[in-house]
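S.K.: Pasting a predicted model and its sequence here:
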Amino acid sequence: MKPSNAGIYSRFLKRPMDFLLSLMAIIVASPTLLVVALLVRVKLGSPVLFKQQRPGLNEKIFMMYKFRTMTDARDENGNLLSDSVRLTKFGKFLRSTSVDELPELFNILRGDMSIVGPRPQLVRDMVFMTPEQRERHSVLPGLTGWAQVNGRNYITWEEKLHLDLQYVSNITFVGDWKIIFMTVAKVFKRDGISAVGMDTAEDFGIYLLRERKISKAQFSAAMEHSKRLMNC
């Protein structure tokens, strides 16, 4: 993984800023965190937190935390029902307001993530990326990022990854704060939460398969590779 275009800010100041801002945000948001945790427990059950492995800096796998937004509803064979069925009205509210993302503040505090950076995608998304696209992992993933304020899930995967690479190549203090303020505006407008016609974001591999950019054999091989990465 090649290093990003790192200046003084990204090398020495970005991490301390992340730590201080995430700590302050956790303290200020603690009443909200407690109330939401209680509501999730009552409305969606336990566990309150949704934990999932994601690729971080230099593709090191870490555990990302979010508030759960789906039930564990299953069919008669014990298989989980579709996302559209398990995503409740309350879960949709948490996603549309981005409240479900608040536990990621603890990931930032720990150093797994940054406030601004490419969003941490699924491990199974990473294995479908080209070597160039995977350069997005040369920096810490972010709670928000350049792609999130420029379309989020309303843009194609290729556009999203291109915007991530634009950010990686030009990380600045002013640029980060611009993204933070744009994110606040996006949250209030509730823009780009999911892809058009879908309740949740589409996996990169599913998108490539649907667009016939990869074969079923390539899809299956990549999925098996992602499983091995998560079990390492």
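M.R.: Sure thing, it's come through.

S.K.: hey, let's count contacts and neighbours off CA atoms from now on
M.R.: Will do.

S.K.: Can you tell me the SS state at residue 66?
M.R.: What DSSP: H, G, I helix; E, B strand; the rest coil gives for residue 66 is strand.

S.K.: Just give me the neighbour total for it.
M.R.: Number of residues near residue 66 (other C-alpha atoms under 10 Å) recorded here: 20.

S.K.: Second structure follows, compare the two:
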Amino acid sequence: MKRVVDFVVSLCGILALFSIISIVAFLVKIKLGSPVLFKQQRPGKDGIPFYVYKFRTMNSKKDSMGNLLPDHLRLTPFGQFLRKFSLDELPQLFNVLKGDISLVGPRPLLMEYLDLYTPEQAKRHKVRPGITGWAQVNGRNAISWEEKFKLDVWYVENQSFWLDMKILFLTVRKVFKSEGINQNGHVTMEKFRGSADKSM
């Protein structure tokens, strides 16, 4: 049932938002150049990798050694605007349509984190990842990794149709309030380096 809802809603969303998606793609091309999409491999259900798609929010400026500058120096005001209203996430509707992810589920993180999870934290991969999730509506990037993983596991163990509906409703409200976008002191979430308590 969840997969049917994901397919129908993502298809309707793509059709309804096609003009907005096209406009954002055009503006990214003009302001940030090519490629328009940010593509990165992430772990899906059971840790199986897939490619997630987002609109670019950062430029490609490098230092004198040819290394990319830190995130806070590459994130443009235009990119901040896209993130504030989650417009950079729109291409993920195509990921939902393909079945890579769900509308609701734990957010797909980096492949390099897989070996850092405790057995409890790894439960977040028992379901498809999502565009939004229980952790996103309860703090998003403003909470710690440990808190985020606890919320993800709680969702896995308590998921239901009505919980998904509640999360989608709260997500819309969070987007309009622009809450929890950045972690304190960072323009993006600081990298996860493993939990101090390995029994979590």
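M.R.: Noted; the coordinates are in hand. Just so it is clear, the model here is predicted, and its values are computed rather than measured.

S.K.: Map residue 53 of the second structure across to the first structure for me.
M.R.: When the first structure is aligned by TM-score structural alignment, residue 53 of the second structure is paired with residue 65.

S.K.: make that residue 14 of the second structure, sorry
M.R.: Residue correspondence to the first structure (TM-score structural alignment): residue 14 of the second structure is matched to residue 26.

S.K.: How about that match, nearest residue that isn't a chain neighbour?
M.R.: Spatial nearest neighbour of residue 26 of the first structure, excluding adjacent residues (C-alpha to C-alpha, 6 or more residues apart in numbering): residue 105 at 6.7 Å.

S.K.: Compute the distance between the match of residue 14 of the second structure and residue 32 of the first structure, please.
M.R.: Per C-alpha to C-alpha, to the nearest Å, residue 26 of the first structure is found 9 Å from residue 32 of the first structure.

S.K.: Just want to know which of the two has more residues nearby.
M.R.: Legend: neighbour count by other C-alpha under 10 Å for residue 26 of the first structure and residue 32, higher for residue 26 (19 against 13).

S.K.: got the contact list for whatever residue of the second structure lines up with residue 75 of the first structure?
M.R.: Using TM-score structural alignment as the criterion, residue 75 of the first structure maps onto residue 63 of the second structure. Applying C-alpha atoms under 8 Å, 6 or more residues apart in numbering, we find residue 63 of the second structure in contact with residue 69.

S.K.: one more time with 10 Å
M.R.: 69, 70 (C-alpha atoms under 10 Å, 6 or more residues apart in numbering).

S.K.: And it, how close does it get to residue 74 of the second structure?
M.R.: Residue 63 of the second structure sits 11 Å away from residue 74 of the second structure, going by C-alpha to C-alpha.

S.K.: ok, now residue 34 of the second structure?
M.R.: Per C-alpha to C-alpha, residue 34 of the second structure is found 15 Å from residue 74 of the second structure.

S.K.: can you check residue 183 of the second structure too?
M.R.: Residue 183 of the second structure is 17 Å from residue 74 of the second structure, where distance means C-alpha to C-alpha.

S.K.: which residues are contacting the helix or strand containing residue 228 of the first structure?
M.R.: In this structure, residue 228 of the first structure is located in helix 216-231 according to DSSP states H and E. The contact list for helix 216-231 of the first structure (C-alpha under 10 Å, 6+ apart) reads 52-55, 60-62, 122-128, 205-206, 208-210, 215.

S.K.: can you give me the helices in the second structure?
M.R.: Using DSSP state H, the helices found in the second structure span residues 2-16, 18-32, 71-74, 77-84, 92-98, 145-158, 161-177.

S.K.: Residue 17 of the first structure maps to what in the second structure?
M.R.: Match for residue 17 of the first structure (TM-score structural alignment): residue 5.

S.K.: same question, residue 192 of the first structure
M.R.: Per TM-score structural alignment, residue 192 of the first structure is aligned with residue 180.
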